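Novice: predicted model follows, preceded by the sequence.
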Amino acid sequence: MKLISVMLGGFFGAITRYAIGEWVNIDNGFPLGTLLINLTGCFFLGWFLTFITIKRNIKPEVTLLIGTGFTGSFTTFSTFSVETILLFRNGLAGYGTIYVLFSIILGLTLAYLGLKLALITERKGETH
């Protein structure tokens, strides 16, 4: 059942990534689609992993479906890496630098904000 959970999540995560990438596709040389996908994934995974840690009654299959399967295939470090190399190789060093800095700084910030949101939400739930 765990393998099926990862497979199903991965299937839907990959389709979602592809659809968003096509929808956001801007032909100016900057990989905005991948950046938005990865930043969304950072925020969501920060929130989700904190949320499931707090709740503790989430089935492992759900964690694998959503965290490992869906989010793992929705976000993509390999595409980020190749796009970065291509930006520098194609003489777009400014875009490449912005892409790397935004990906790292905003990615870490959004993962942290997702974690904080889960904690804040849990604290509000305790008071009611």
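Specialist: Ah, there it is.
Novice: can we go C-alpha only for contacts and neighbour counts from here?
Specialist: Noted.
Novice: so who does the spatially most central residue of the chain touch?
Specialist: For the chain, the residue sitting closest to the mean C-alpha position, by CA atoms, centre = their mean, is G41 at 1.5 Å. Taking CA atoms under 8 Å, 6 or more residues apart in numbering as the criterion, G41 is in contact with T71, F74, T75.
Novice: most neighbours, which of those residues?
Specialist: With neighbours defined as other CA atoms under 10 Å, the most crowded of these is T71; it has 27 neighbours.
Novice: ok, now which ones touch it?
Specialist: With contacts taken as CA under 8 Å, 6+ apart, T71 has the following neighbours: G9, G10, G13, G41, L45.
Novice: neighbours around the last one, how many?
Specialist: Going back to what we said before, that points to L45. Here the count is done by other CA under 10 Å, and L45 has 22 residues near it.
Novice: list the buried residues of the helix or strand harbouring it.
Specialist: When secondary structure is defined using DSSP states H and E, the element that contains L45 is helix 32-55. Counting neighbours by 16 or more other CA atoms under 10 Å, one finds that the buried residues in helix 32-55 are 32-52.
Novice: dropping in the other structure now:
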Amino acid sequence: MQKQDLAVLGAIAVGGGIGAVSRYGVGHLLPPVPGHIPWSTLLINTTGCLLIGVLMVLITEVWTVHRLVRPFFGVGILGGFTTFSTYAVEVHTLFDTADVVLPLVYLFGTVLAAVTAVMAGMAATRAISGVGSKSGDRV
């Protein structure tokens, strides 16, 4: 493994640790209630998607950044913070413990919230930074 690869791996590992501990903290403050929407996971994934939208515009359209910024913040912190696996388990658990409507609302609502959050983060960052303000530019 090359020295550059080790630096990227290190940035991802440190960032991932920060993100995972942050996710644990949110889950601890807002624990899931069996048979109800797991609000902590929804909040975590939606917030993470909003922040990845902000980050990607900042580091690809606004700033020129060090090569380790994207692995540290994007893959590391936000990758460690968000959680598809917990979401999938919670959807499965809701199908076992709740009426069929609630798990379907959570299943599709999370995807809608996540995609909307990414688009909102990108649009807001572009609007605030002035990037992409020419006519014809889209989110």
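Specialist: Okay, I see it. Worth saying up front: this structure is predicted, and the values here are computed from it rather than measured.
Novice: looking at the contacts of T71 of structure 1, which is nearest S103 of structure 1?
Specialist: Proximity of those to S103 of structure 1, judged by CA to CA, is greatest for G41, which lies at 11.3 Å.
Novice: that closest one matches what in structure 2?
Specialist: The equivalent of G41 of structure 1 in structure 2 is G48 (alignment by TM-score structural alignment).
Novice: who's in contact with the equivalent of L92 of structure 1 over in structure 2?
Specialist: Under the alignment by TM-score structural alignment, L92 of structure 1 pairs with D99 in structure 2. Counting by CA under 8 Å, 6+ apart, D99 of structure 2 makes contact with nothing.
Novice: regarding D99 of structure 2, what is its secondary structure?
Specialist: Secondary structure for D99 of structure 2, judged by DSSP: H, G, I helix; E, B strand; the rest coil, is coil.
Novice: just H92 of structure 2 next, same as before
Specialist: Here H92 of structure 2 is recorded as helix under three-state DSSP.
Novice: so who does it touch?
Specialist: The contact partners of H92 of structure 2, by CA under 8 Å, 6+ apart, come to P103.
Novice: out of the contacts of T71 of structure 1, who's nearest V82 of structure 1?
Specialist: Relative to V82 of structure 1, the closest of these is G41; by CA to CA it sits at 18.4 Å.
Novice: so what does W23 of structure 1 match up with in structure 2?
Specialist: Counting by TM-score structural alignment, W23 of structure 1 lines up with L29 in structure 2.
Novice: so what's the residue count around its match?
Specialist: Other residues near L29 of structure 2 come to 10 when the count uses other CA under 10 Å.
Novice: if I look at it, how far off is L50 of structure 2?
Specialist: From L29 of structure 2 over to L50 of structure 2 the distance is 20 Å, taken as CA to CA, to the nearest Å.
Novice: swap in S85 of structure 2?
Specialist: To L50 of structure 2, S85 of structure 2 is 19 Å away according to CA to CA.
Novice: helix or strand for whatever residue of structure 2 lines up with S73 of structure 1, just tell me which one.
Specialist: In structure 2, the residue paired with S73 of structure 1 is G80, using TM-score structural alignment. Using DSSP H and E, G80 of structure 2 sits within helix 79-81.
Novice: helices and strands around that helix, which ones?
Specialist: Helix 79-81 of structure 2 is packed against helix 3-29, helix 39-57, with contacts defined by 3 or more CA pairs under 8 Å, 6 or more residues apart in numbering; DSSP states H and E.
Novice: I52 of structure 1: what's it in contact with?
Specialist: Contacts were defined as CA under 8 Å, 6+ apart; by that measure I52 of structure 1 touches I58, T63.
Novice: typed the wrong thing, it's F80 of structure 1
Specialist: Residues in contact with F80 of structure 1 (CA under 8 Å, 6+ apart) are T34, L35.
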